[in-house]
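Trainee: Sequence and predicted structure are below.
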Amino acid sequence: MGVLSHLRVIEIGSSAATCYCARLFADFGADVQKVEAPAGDPLRRSAPLTPGGQSAWFAFLNFNKSSIIIDKAGPDAITRLTELIEGCDILVDGRDVHPADCPSIDVAAIRRRRPGLIYLEASWFACDSPYAEFAATDSTVRALAGLIKLVGPVEGPPLHAPDFQVGIIAGLWGFVAAASSAFARMQGGAGRSWALSIFESSLALSEYQLFEALARSDMMHRIGVNRFWPNFPTGIYETKKGWLGITTITPAQWRAFCDMLGLSELRDDSALVLGQDRLQHREKIERQFMPRLKTRTAQEWFAEGLKRKIPIVPVPEISDLLQGAEKRERGAIVPVLLGEEEGLTTGSMQRLTLTPPRRGGRVPAPGEQQTFAIARRHLSDAASASSGPIDADGLPLHGIRVIDFTMGWAGPLCTRTLADLGADVIKIEAVQYPDWWRGVDRRPAYVDDQTYEKTLRFCMINRNKRGITLDLTRRRGRTLAKRLISRADIVVDNYSVDVLPKLGLGYDVLRTLNPQLVVMSMSAFGTNSIHRSCRAYGSTLEQGSGLPSVIGKPDGPPLMSHIAFGDAVGGLNGCAAVLVALMHARNTGQGQFIDLSQIECMMPFAAPWITIHSIGGTPPVRYGNRHPDFVPHGCFRCAGEDDWIVVAATEEDMWQRLATLVGRPDWATDTSLKSAEARRGIEDLIERAIEAWTLSRDADRAMSELQAARVAAGVARLPIDLLNDPHLRSRAFLQEIERAFIGLHPQPSMPIREGVAPYAIRIAAPTLGQDNREILSKLLGLSDAEIAQLAREGIIGTAMLSEEKLAKDKIRASD
């Protein structure tokens, strides 16, 4: 029995987001009943298809569920569906994205009768959004979210992946909402009702660039394939054999990279110390290092990079992922049955070691009950009756304490989400080694001006937390950390795998302090990987996931789709994993270790191609801006400088409206063009006609006219454009909060809401060591004299050390 086997989930409607949310519950043993019409979920027909005609995308989203057929036209349809929902714990509703012929039900009335019910409703935007009536696809939403315009060649068009992205991100957010509610209900609360905006959920990927642009007053633009502002180099490069993903952020990494390639002139150039400085000289730098990369293979450079602690990684093909044993052994790639076909797909990335997820499963045929689901109990009347009235002011994770050893983006996003949901998150830094998102510049001017307190990216990702400094390299610092941990529920770190164990803070030590403790390591490859010591950033994770090999043009290089795609994805997967382990700990008193590999967290985005290749052995099709199902589908130039719009025709009627709008009514009435496959034969001609139409209009006017005709379209926005987005303004998505050093500044809300308003931002991100006294005195009982002594010894502090002072501190600590 899985850790969530006490839960029954009903899934209605059709959306990738709700499918994936429900599958995450199934991964850990929940009884997930998928309600379908006689024709089945429309996603069953989505390409790419296996040789046997099964949808690889549907398979990834739905294995280990059961299927129940309810005919909307049947006399007892509403009664049957109502009874199902009244007997479940969680209702996951995707009808606003696609109703899928689901019978109409009164969810509000059901919730009044069953106050223990947890309800999650997903929509592309939100019912109160100016975009509420927009026709949408994965790609049009990503365009509006600022995730497309910065990718691809300078001259355009922007390049983007097919529609296998926002459903995964939104599904993770939906799971976080529902799982946190299930935990809160275990504490004696009632069910909760959540609204999930798929558009807002995708902003988790673009919020970093939004805040970087805002901080620097810099209008971003595309700077070439596999190049991303503000760091350089952060991209994919050709070697003697294979492609290599490279990321250099810190001055030390840049120097090591130059040493590896024998480029001492670049290493010693004081104008190239920081990534944003190197970006200004990118052409000159690439001319020097690219030829040298071609003298050795990607694997050889990877081995060199490991020795030198440089974040570089070979860029695998899908076949490489399938041939390697490690991903199967860890459960990142699992077997899946699709009818009579046996294939592989990506498994659960929430690697709980005591209560692991299922390793693969079967995709249900329409109406098929899986054998493991038949014996599951329905929600008992006692469990439902124990739920009291909803506490509107109570946050789901109120009373949970998290010790946060994370830096950068991925780990802090995990802990920020826990904090947003009500957990008391204590962030631990050191004046010697503060969070690198405060800045990696150690020169005196940066430190003396306290610029490290003025970085918006740090403030964005660390709100709602308390902050303390402890030098963990010293015994007294570690002792205090252990005392904090003994009073906590969760510990999260995203250091390299050996950092905390070498400090005497490994899981074997921590579990003796607190047997119920949930400890998560968010490393790049995983604690038992042969590449466990590899350094990585969010860009490295995408580079090594297999995803770039299936994106872009057929004759082009592997293509990155984001500067740091893997960070936000790793953070959300980490949050989901912690919530599952937390429920188990409260049920059983047993804590456990979570071995989260962030590079594995990126692999679901390549899941359809993994399945197709595992069955047929054929190389994945690279579509460029086209789509396996929709014709036309692409990114088209509009009037104005570098203005673009994504347009898609998702079904026959939409195609006919689009053809009429762009001045080709003959195409709309041509019966030979009814199907997408028939139109694929003249796709070039169709695209030229659309672009001739869009070129005569600015992007917003084109979107307005297309949406008025109910054609899916989204302007390709820059991240900075989100500050004035009508949807985000109307929904108060960006909240203003005051903080020392920077004053009033915006903060993004969570994309999950329990009411009309977003969860309020309670406190701004802490300044360095801001809460030292409060935490050390009130929580640990230290006296003022003891706290003052810690400050004199440099174990705590409130000011970052410059390079010179850091060197002196190391000498003092070793005396």
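Mentor: Structure received.
Trainee: Only C-alpha atoms from now on, for both contacts and neighbour counts.
Mentor: Will do.
Trainee: Give the buried residues for stretch 213-229.
Mentor: 213-214, 220, 222-223, 225-229 (16 or more other Cα atoms under 10 Å).
Trainee: okay, the residues you listed in a markdown table with secondary structure next?
Mentor: Output for those, formatted as a markdown table (DSSP: H, G, I helix; E, B strand; the rest coil):
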| residue | secondary structure |
| --- | --- |
| 213 | helix |
| 214 | helix |
| 220 | coil |
| 222 | coil |
| 223 | coil |
| 225 | coil |
| 226 | coil |
| 227 | coil |
| 228 | coil |
| 229 | coil |
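Trainee: which of these sit farthest apart?
Mentor: By the measure Cα to Cα, 214 and 225 form the most distant pair in these, at 23.5 Å.
Trainee: which helices and strands does the top helix by length along the chain pack with?
Mentor: Assignment by DSSP state H gives helix 565-588 as the longest helix of the chain. Judged by 3 or more Cα pairs under 8 Å, 6 or more residues apart in numbering; DSSP states H and E, helix 565-588 is in contact with helix 166-186, helix 410-420, strand 518-523, helix 538-543, strand 592-597, helix 598-601.
Trainee: Mind putting those into a markdown table with mean neighbour count?
Mentor: Below are those laid out as a markdown table (neighbours: other Cα atoms under 10 Å):
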| stretch | mean neighbour count |
| --- | --- |
| helix 166-186 | 25 |
| helix 410-420 | 27 |
| strand 518-523 | 27 |
| helix 538-543 | 30 |
| strand 592-597 | 25 |
| helix 598-601 | 30 |
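Trainee: Relative to residue 684, which of these is closest?
Mentor: Of all these, helix 166-186 sits nearest to residue 684, with 27.0 Å by Cα to Cα.
Trainee: continuing past the closest one, what's the next helix or strand?
Mentor: strand 193-197 (DSSP states H and E).
Trainee: what's the helix or strand just after that next one packed up against?
Mentor: Reading on from strand 193-197 to the C-terminus, the next helix or strand found by DSSP H and E is helix 198-202. Identification of packing neighbours for helix 198-202 by 3+ Cα pairs under 8 Å, 6+ apart yields helix 138-144, helix 166-186.
Trainee: Quick one: the helices in the stretch 51-200 of the chain, in order.
Mentor: All helices of the stretch 51-200 of the chain, identified by DSSP state H, counting those that start in this stretch, fall at 56-62, 77-86, 107-113, 138-144, 166-186, 198-202.
Trainee: Distance from the chain centre to the fourth one, please.
Mentor: Distance, stretch centre to chain centre, for helix 138-144: 15 Å (Cα atoms, centre = their mean, to the nearest Å).
Trainee: Then the longest one?
Mentor: Remark: helix 166-186 is offset 13 Å from the chain centroid, using Cα atoms, centre = their mean.
Trainee: structure B:
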Amino acid sequence: MTRPPPLAGVRVLDTSEGIGAPFCAKLLGDLGADVVKVERPGTGDETREMGPFPDDAADGPTRHEASASFFFLNTSKRSVVLAAETTRWREQLAALVQRFDVVVAGETAESLDARGIGYDALRRWNPEVVLTTISGFGSFGPHSAYESSHLVSCAVGGWTHLCGLPDAEPLQVGGALSETLAGAFAAAATQLAVLGRMRHGRGDHVDVSVQQAVLAGAQIPTMLYEYRGIVPERYSSVGAGAGACCMLPTADGTIGINALTGRQWRMLCDFFGRRDIADDERYRGVSWVNADERVDEIRAAFREALGDRTAEALFHQAQAWRVPFGLVPDMAGMFALPPHRHRGFIVPLDHPVAGTVEVPGIPFRATGTEPRPYRPPLLGEHTEQVLSSLAEAPPSQSGETPDGDSPLPLDGVRVLDLSMFFAGPVCAQIAADAGAEVIKVESVQRIDGWRGSAASHAGTDLPGWESSPYFNWVNRNKRGITLNLKDARGVSIIKRMVRDADILIENYTPRVMANFGLDYDTLREINPRLVMISLSGFGADSPWRDYVAFGMSTEQMAGFTHLTGYPDGEPLFTGTTGGDLFAGVMGANALFAALNHRDRTGEGQHIDFGQVEACSLYVGDAMTGWSLAGVDPGRVGNGHHHYPLQGVYPCRDNRWIAITCKTADHCAALAELIGDAAVAEGAAGCRDAIAAWTAPRDHVALMADLQAAGIPAGAVMNGPDLLADTHLAARGGLLVQDRPGLGPRRYPAQPYRFRRAAPPPNERAPLLGEHSSEILREYAGLTDDDIAELVIDDVVGTVPIAAR
């Protein structure tokens, strides 16, 4: 019997175009929501003309039905065409809104208000509607009217500052990752608003900023400057971790070498037969923050050690040593990855014009539900079906809901967070910020690896495990407990806590939870309503199930690095541990969909989640370009396949400005500012003229001047710029938390805001084992004597054993 998808019964009206907002609606549709896309007559969504196209449709009358960009971004939707901006259009739109739960719009609230279809208007039609708006800078703040692009978002969010080589211009991250990341955040926030409506009977307006999504993804500039006063340089050839992190050519491609912990560093040196490097004092503490000639020495030594081995052989050999090497596939190679095929992540969709097209599908398997994408619609394919059904489906009968704050969407939800490092904790952080009670579980035998991030310590008298900015950021709004899960008493306590839990999050390799005796089948016997998500690198039923994956190996395997780099240059890191956060946000989408299903049916479930699959979904448009049209977009530097002019140009004091001219009007406006008519043609040869004009100017002031002329532009911001950004401050984009021994520190907030929900909590991350006693009393029923015995036996504690 076919299992239902988790969002069955949720109805979404997608009024957006482009990439970010359609990606949000696509994710909701792939998870089972009924999504209806509203398109313009004649041309439809702008991505119908973006391609790439198969050769036999490139110039034909059905070209707009065979665009790979549209194909991927609009799976699992129906299409209706409404006559634009007429009285009849407004009547039809109102009738649709009355019958739908969610409206997704790719513009600001101000823009919608000007068209008479803002949130207040939608509430008059449907008082419980959820409106999600996605725009470059969000719907409020001094820059809310600014024009944006993927390049501009990368610049103003801190990503471009990190990406590229130190002797060349900084780079945008490849693909459209800023927009798809914002879309994934928007989908998670939309699901939260829907859960809040189910629980509290009120809709909401969710406002998403692409700049803030990038700030979350590229958190390193703000974190390092806030904690250590460091402004990191561009070392995309090295990555965001130890000096051993690099990508090197092999006999058959590129191999990603990633050693992010001290243990992995030693194992890596042993793997290459170079223990002398591990033992050499000169190479201690080499990292991207202080990269120097030692990094080049290490890379040269490892390049020699590769010999004539292939990337495939090196990958499997290193994984046998538990060192997280990563393959660096192109788009064709991503379709050939064994886990993708084995787990059914690659899905063939039959389309009446494009034929059978393979696309990346759902990055998880679940025990209780079965989401699956279906083909994208033809333009207006469902207009008659949808409009004729309006008479059959009665509109919402709910009355006007009062103003004032609603409870947070996950108020009353209890989460056990057994995850470490980044992907799982990000998933738990999103739940915590939405009001869930999250209990972070560590042990004195094995603390969260982010606590030991030596390059991050603040230089205070605090022990290192309490002063890592990354741990402190991603674990806010959680309470902390330590439990040794290799001790039967620790396992017994977790089982008692599971009785009253709604969610359990873990990101071990698949064998670990079973070894603890905490596999899902065991926990389901204790609590059938439990939703458990396991975020492993490759999935529990993958042929690579026991392989290790970290953020940088994930971005290699998921195509991020293949798409990032200078034209005709080598693949480069994005400059952050981006793969982790991307996986965590997608994990939150899977988790909230399962919670929606649980709230409606009472049925818990286990989500077997693959992080590499999840990250591959963010570049699904590029993957679909290969499968549908045989086109791999490759690396375009700071260029764009469709815009007449785009680039990053030098400014005063070795700073940079990102400029996008999407149209001829943008080019003409830039030409007028510069006083060079050649720029109006958007010719590649005008780069020198633009650079000569930008070079003496301040990058932040120039951004304002260009935006005033209607040109999408963004200063390439570093940590100090972001912390001083008045727009981020106006949006509450940086949270201030006071940690004992550190004082106040600023951290990136979530990139979305709820208009009607109560303000999110803002509690600092827990000290190691800080809340163990109160949690053990409250949820496990232990006495003070019981707890004292556990402390003596190191089942519970506050100081890591390794630090004693």
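Mentor: Sure thing, it's come through. If you're wondering where the values come from, they're calculated on a predicted model, not measured in any experiment.
Trainee: Format the buried residues of stretch 213-229 of structure 1 as CSV; extra columns: distance to residue 60 of structure 1.
Mentor: Output for those, formatted as CSV (distance: Cα to Cα, whole Å):
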residue, distance to residue 60 of structure 1
213, 36
214, 38
220, 35
222, 33
223, 34
225, 29
226, 28
227, 31
228, 30
229, 33
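Trainee: Correct me if wrong, but residue 666 of structure 2 is in a strand.
Mentor: No: under three-state DSSP, residue 666 of structure 2 falls outside any strand and is assigned helix.
Trainee: Now render the helices of the stretch 51-200 of structure 1 as CSV, adding distance to residue 28 of structure 1.
Mentor: CSV is the format used below for those (distance: least, Cα to Cα, whole Å):
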stretch, distance to residue 28 of structure 1
helix 56-62, 13
helix 77-86, 20
helix 107-113, 25
helix 138-144, 27
helix 166-186, 12
helix 198-202, 23
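Trainee: Which one, of these, ends up nearest to residue 314 of structure 1?
Mentor: helix 166-186 (24.5 Å).
Trainee: and that closest one, what other elements does it pack with?
Mentor: Looks like helix 166-186 of structure 1 contacts helix 16-27, strand 118-123, helix 138-144, strand 193-197, helix 198-202, helix 565-588, strand 752-753 (3+ Cα pairs under 8 Å, 6+ apart).
Trainee: post-alignment, it versus structure 2, mean distance?
Mentor: Taking mean Cα distance after the TM-score superposition for structure 1, the mean distance separating helix 166-186 of structure 1 from the aligned residues in structure 2 is 1.5 Å.
Trainee: That helix maps to which residues in structure 2?
Mentor: Aligned using TM-score structural alignment, helix 166-186 of structure 1 spans residues 178-198 in structure 2.
Trainee: residues near residue 201 of structure 2, how many?
Mentor: 14 (other Cα atoms under 10 Å).
Trainee: Thought residue 128 was touching it, still the case?
Mentor: Yes: shown here, residue 201 of structure 2 and residue 128 form a contact pair, counting by Cα atoms under 8 Å, at 7.0 Å.
Trainee: just to revisit the earlier point, looking at the helices and strands packed on helix 565-588 of structure 1, which is closest to residue 582 of structure 1?
Mentor: strand 518-523 (6.7 Å).
Trainee: Setting the sequence-adjacent residues aside, check what's closest to the residue nearest the centre of structure 2.
Mentor: Structure 2 has residue 582 as the residue nearest its centroid, 2.9 Å off, counting by Cα atoms, centre = their mean. With Cα to Cα, 6 or more residues apart in numbering as the criterion, residue 582 of structure 2 has its nearest non-adjacent residue at 6.1 Å, and that residue is residue 615.
Trainee: So what does that neighbour match up with in structure 1?
Mentor: Using TM-score structural alignment, residue 615 of structure 2 sits opposite residue 602 in structure 1.
Trainee: Could you do residue 239 of structure 2 as well?
Mentor: Checking TM-score structural alignment: residue 239 of structure 2 goes with residue 228.
Trainee: Contacts only, for the residue nearest to that match when sequence neighbours are not counted.
Mentor: Of all residues not flanking residue 228 of structure 1 in the chain, residue 563 sits nearest, at 5.6 Å (Cα to Cα, 6+ apart). Residues near residue 563 of structure 1 by Cα atoms under 8 Å, 6 or more residues apart in numbering: 227-229, 234, 538-539.
Trainee: Kindly state which residue of structure 2 is aligned to residue 563 of structure 1.
Mentor: Pairing criterion TM-score structural alignment: the partner of residue 563 of structure 1 within structure 2 is identified as residue 576.
Trainee: could you check the distance from that match over to residue 554 of structure 2?
Mentor: According to Cα to Cα, to the nearest Å, residue 576 of structure 2 stands 12 Å off from residue 554 of structure 2.
Trainee: before we move on, back to that, who touches the match of residue 615 of structure 2 in this structure?
Mentor: 541-542, 545, 547, 566, 569-570.
Trainee: if we can go back for a sec, let's have the contacts of residue 563 of structure 1 in a markdown table, adding distance to residue 495 of structure 1.
Mentor: Converted to a markdown table, the contacts of residue 563 of structure 1 look like this (distance: Cα to Cα, whole Å):
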| residue | distance to residue 495 of structure 1 |
| --- | --- |
| 227 | 26 |
| 228 | 24 |
| 229 | 24 |
| 234 | 20 |
| 538 | 13 |
| 539 | 16 |
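Trainee: now, among those residues, which is nearest to residue 592 of structure 1?
Mentor: The closest of these, once distances to residue 592 of structure 1 are taken by Cα to Cα, is residue 538, at 25.8 Å.
Trainee: give the contact list for the closest one.
Mentor: 410, 563-568.
Trainee: In ChimeraX, how would I select the buried members of the residues you listed?
Mentor: The buried residues among these can be selected in ChimeraX (16+ other Cα under 10 Å) with this line:
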select :410,563,564,565,566,567,568
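Trainee: and of the contacts of residue 538 of structure 1, the nearest to residue 25 of structure 1?
Mentor: Nearest to residue 25 of structure 1 among the contacts of residue 538 of structure 1, with distances taken as Cα to Cα, is residue 568, at 20.5 Å.
Trainee: Next, find the distance separating the closest one from residue 697 of structure 1.
Mentor: From residue 568 of structure 1 to residue 697 of structure 1 the distance is 35 Å (Cα to Cα).
Trainee: what do you get for residue 508 of structure 1?
Mentor: Applying Cα to Cα to residue 508 of structure 1 and residue 697 of structure 1 gives a distance of 63 Å.
Trainee: Nothing else from me, thank you.
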